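Asks: Let me see the structure of the following:
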Amino acid sequence: MDEPRAAKLTDRELDVLRLLAAGLSNRLIARKLDISDKTVKNHLSSIYLKIGATHRTQAALYARHIGLTEPGEAAPSAPAFASGPERDVPHAGSALTARERGVLRLLAAGLSNRLIARKLDISEKTVKNHLSSIYLKIGATHRTQAALYAQYAGLAP
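Replies: So this is what the prediction gives:
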């Protein structure tokens, strides 16, 4: 994915992508931009097609890669779920088990729970359990935030 692809995005699509990169859900994006959830989904479908992404995690990572930030931010530093005025991310990487780090790396690479399970030769239920533990340790509420955290913390491939 190269930078010129972003030029194909409309201003509204760039706004949606910025908010997605900040870790917001479709519902929160819709509220922030004063549009419907369905309109957000339509914008995301168009964005995925234009940048060659297959899901929101890839799109969020792409947005970070090309330097898109939430309006008003100077640079894409820490994920949006980080706390504090400087957005310090608690470095939970060391608190994660080796298996959790492996699951997080694969999640950040864009793999589904099913593919993570196959790759690690564990059940999907075990993957879900690891993800729940990871989310709790890093303060994420969903996989996109976890993938962004992994990238920020240097755990992403």
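Asks: When you work out contacts or count neighbours from here on, use the C-alpha atoms and nothing else.
Replies: Noted.
Asks: all helices of the protein, in order?
Replies: 11-21, 26-33, 37-51, 56-65, 98-108, 113-120, 124-138, 143-152 (DSSP state H).
Asks: now those helices in CSV, with mean neighbour count?
Replies: Below are the helices of the chain laid out as CSV (neighbours: other Cα atoms under 10 Å):
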stretch, mean neighbour count
helix 11-21, 22
helix 26-33, 16
helix 37-51, 17
helix 56-65, 22
helix 98-108, 20
helix 113-120, 16
helix 124-138, 17
helix 143-152, 24
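Asks: so what's T39 up against?
Replies: A30 (Cα atoms under 8 Å, 6 or more residues apart in numbering).
Asks: what do you get if the cut-off is 10 Å, keeping everything else the same?
Replies: Going by Cα atoms under 10 Å, 6 or more residues apart in numbering, T39 touches N26, A30, S45.
Asks: Please generate a structure for the following sequence too, so the two can be compared:
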Amino acid sequence: MAMKMEELESRKFLHMLRLEEKVEKLAEKFAGTAEEVSLYRFVGLLLSNQEVLMLHKTGDASERLILKNAVARMKLKRMELAVEKQVKNRDIKKANDLLSARKGQEAKVSDLALHLNVSEEAIMEAAEPFICTQKLKRFFSVE
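Replies: Down below sits the predicted model:
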């Protein structure tokens, strides 16, 4: 009896390893970069309670359903990442628009800090090399 249980458990373990390898291959297809592979692999292996119970069945139908759900989770994660990327691009565009709108004027540090949700000190630290360079150019320029 104990031998039968060990054999059954080893089959389940091998089944899980095969499933994990298939999810890994799917993650490689989904990922655009090497860093994203582990993210998609993790998302693909987040199994629900039903899927964990289905792992006890070693049939092809249960495996296909688990893989189908893993693909759905990966697609959802891909959409979430795309939305995050769009938001970042939109924020950069807003900041560029704000700066280009003030071509004739100096950008007010407080407005820029409020728009970018950072402190005024952080903006001044980032702008310091540029400000020093501009002052030196004005000092040494021949008019």
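Asks: Drop the TM-score for these two in here.
Replies: Laid over one another, the chains give 0.21 as their TM-score (TM-score structural alignment, normalised by the length of structure 2), with 54 aligned residues with a Cα RMSD of 4.7 Å.
Asks: could I get the contacts of T39 of structure 1 as JSON lines with distance to R114 of structure 1?
Replies: Below are these laid out as JSON lines (distance: Cα to Cα, whole Å):
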{"residue": "N26", "distance to R114 of structure 1": "23"}
{"residue": "A30", "distance to R114 of structure 1": "29"}
{"residue": "S45", "distance to R114 of structure 1": "23"}
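Asks: Roughly how far does L28 of structure 1 sit from I51 of structure 1?
Replies: Per Cα to Cα, to the nearest Å, L28 of structure 1 is found 22 Å from I51 of structure 1.
Asks: S45 of structure 1 now?
Replies: S45 of structure 1 is 10 Å from I51 of structure 1, by Cα to Cα.
Asks: Ok, G102 of structure 1 next?
Replies: From G102 of structure 1 over to I51 of structure 1 (counting by Cα to Cα), the distance is 27 Å.
Asks: element containing L136 of structure 2, please.
Replies: helix 120-140 (DSSP states H and E).
Asks: ugh, wrong one, N69 of structure 2
Replies: Secondary structure (DSSP H and E) places N69 of structure 2 in helix 60-101.
Asks: Identify the residues contacting the most centrally placed residue in structure 2.
Replies: With distances taken as Cα atoms, centre = their mean, L81 lies nearest the centre of structure 2, 5.0 Å away. By Cα under 10 Å, 6+ apart, L81 of structure 2 lies in contact with K75, V87.
Asks: picking up where we left off before, off-centre distance for the helix holding L136 of structure 2?
Replies: Counting by Cα atoms, centre = their mean, to the nearest Å, helix 120-140 of structure 2 is centred 34 Å from the centre of its parent chain.
Asks: buried ones in it?
Replies: With burial defined by 16 or more other Cα atoms under 10 Å, the residues of helix 120-140 of structure 2 counted as buried are E120.
Asks: just stretch 67-77 of structure 2 next, same as before
Replies: Buried-residue list, stretch 67-77 of structure 2, by 16+ other Cα under 10 Å: L67, N69, A70, V71, R73, M74, K75, K77.
Asks: of all those residues, which two lie farthest apart?
Replies: L67 and K77 (15.2 Å; Cα to Cα).
Asks: From G102 of structure 1, how far off is R118 of structure 1?
Replies: 13 Å.
Asks: Pull up the overlap in contacts between the two.
Replies: Between them, R118 of structure 1 and G102 share no contacting residue, judged by Cα under 10 Å, 6+ apart.
Asks: any idea how far K75 of structure 2 is from the residue nearest to the centre of structure 2?
Replies: With Cα to Cα as the criterion, L81 of structure 2 and K75 of structure 2 are 10 Å apart.
Asks: Right, I'll leave it there.
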